[in-house]
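Participant: Give me the fold of what follows.
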Amino acid sequence: MLEIGLVILGFLGMEIFSWAFHKYLMHGVLWSIHKTHHQKQLGHFELNDLFSVFFGSIAIILIVFGSGDFDYRFWIGCGITLYGLVYFILHDILIHRRAIKWKRPADYYLDGITRAHRAHHQSNQRDDSVSFGLLLVPRRYFKQRKDKTRTYINNH
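Facilitator: Next up is the predicted model:
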């Protein structure tokens, strides 16, 4: 039971950490890397993908060092890895349609986080963005739209 709690802690901790990291560092001193995500891309990859490599490396290190005794590091690393998988599916596949061009299912929650992410991308400037979270976004993005058409953030 403790293990499940540690996985949840790693997962939720990543949402909180990544919100702050995104708002204060990626839209701050690391903007030169992150701005590639706010610009139209010609290829499949962007410099901003280095952040995924960085976070993935932290998860791998925790899992490797915690795997001997399956201690807290292992389980927190699993939570971070699970967050990375959810991030990839929601952000890269369903919102940006980067890796796989799946049709996004009609879903109240997915529509809300997509609207929040679209609001974040309305600006390609460092200081004009809103809504920095992935899973936890302001409630106003979940209000029902009168227009039922779907839009994707397809800047790639």
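
Participant: Could you use CA atoms for every contact and neighbour count after this?
Facilitator: Fine.

Participant: and Trp75, what is it in contact with?
Facilitator: Glu3, Ile4, Leu6, Val7, Gly10, Ile63, Gly66 (Cα atoms under 8 Å, 6 or more residues apart in numbering).

Participant: And the helices in the protein, which stretches?
Facilitator: 2-20, 31-34, 50-66, 72-87, 108-120 (DSSP state H).

Participant: Distance to Ile95 for these - can I get that in JSON lines?
Facilitator: Below are the helices of the chain laid out as JSON lines (distance: least, Cα to Cα, whole Å):
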{"stretch": "helix 2-20", "distance to Ile95": "17"}
{"stretch": "helix 31-34", "distance to Ile95": "17"}
{"stretch": "helix 50-66", "distance to Ile95": "16"}
{"stretch": "helix 72-87", "distance to Ile95": "10"}
{"stretch": "helix 108-120", "distance to Ile95": "6"}
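
Participant: I'd like the structure of this one too, to check against the first:
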Amino acid sequence: MIEAIGFFLLGFVLMEVSGWAIHKYLMHGPLWMIHRTHHEHSNSFFELNDLFSLLFGGIAVLLIVLGVGELDYRFWMGTGISTYGMLYFFLHDVLIHRRVKWLDRPKSGFLKGILKAHQAHHQSRKRDGAVSFGLFLVPRKYFKQKER
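Facilitator: Below is the predicted model:
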């Protein structure tokens, strides 16, 4: 059981770390033409950028399917990635961007810091000049900022 928890956490953490690197170096690099749709205003519910979620979700599903027979490391890493994806949807699409208007934006605490970091990321609508590329791992300064 400890091994399963370890692989679950590994999948989750690797998603945040690789997501940060992919976001900074690929999405704000050679894949900007796709990711740009997330930095531009749109009246559409879907963005071309949503293809990245399908890619990451597809990897998670593949790992789960390959590992479900034996409940091996692939299954647990896939569920860790899936859990990350569900939290990403909730934090990023529901709380931050309000693509689904289930809840109000956070007003205090950890979630408010994540919101501030993401708002700072979106201050630049260009490929270069963006900051804060992670979802959970964001600079401490966003949790200490005073309201303006």
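
Participant: What subset of the contacts of Trp75 of structure 1 is buried?
Facilitator: Glu3, Leu6, Val7, Gly10, Ile63, Gly66 (16 or more other Cα atoms under 10 Å).

Participant: In structure 2, which residue is most central in space?
Facilitator: Nearest to the mean C-alpha position of structure 2, by Cα atoms, centre = their mean, lies Tyr88 at 4.5 Å.

Participant: so how far is Glu3 of structure 2 from the spatially closest residue to it that is not a sequence neighbour?
Facilitator: The shortest distance from Tyr88 of structure 2 to any non-neighbouring residue, by Cα to Cα, 6 or more residues apart in numbering, is to Leu135 (7.4 Å). As judged by Cα to Cα, to the nearest Å, Leu135 of structure 2 and Glu3 of structure 2 stand 26 Å apart.

Participant: more neighbours, the two?
Facilitator: Ranked by neighbour count (other Cα atoms under 10 Å), Leu135 of structure 2 and Glu3 place Leu135 first, with 19 against 11.

Participant: Am I right that the more buried one is in contact with Met15?
Facilitator: No: if you go by Cα atoms under 8 Å, Leu135 of structure 2 and Met15 don't touch, sitting 10.1 Å apart.

Participant: show me the contacts for Gln119 of structure 2.
Facilitator: Neighbours of Gln119 of structure 2 in contact, by Cα under 8 Å, 6+ apart: none.
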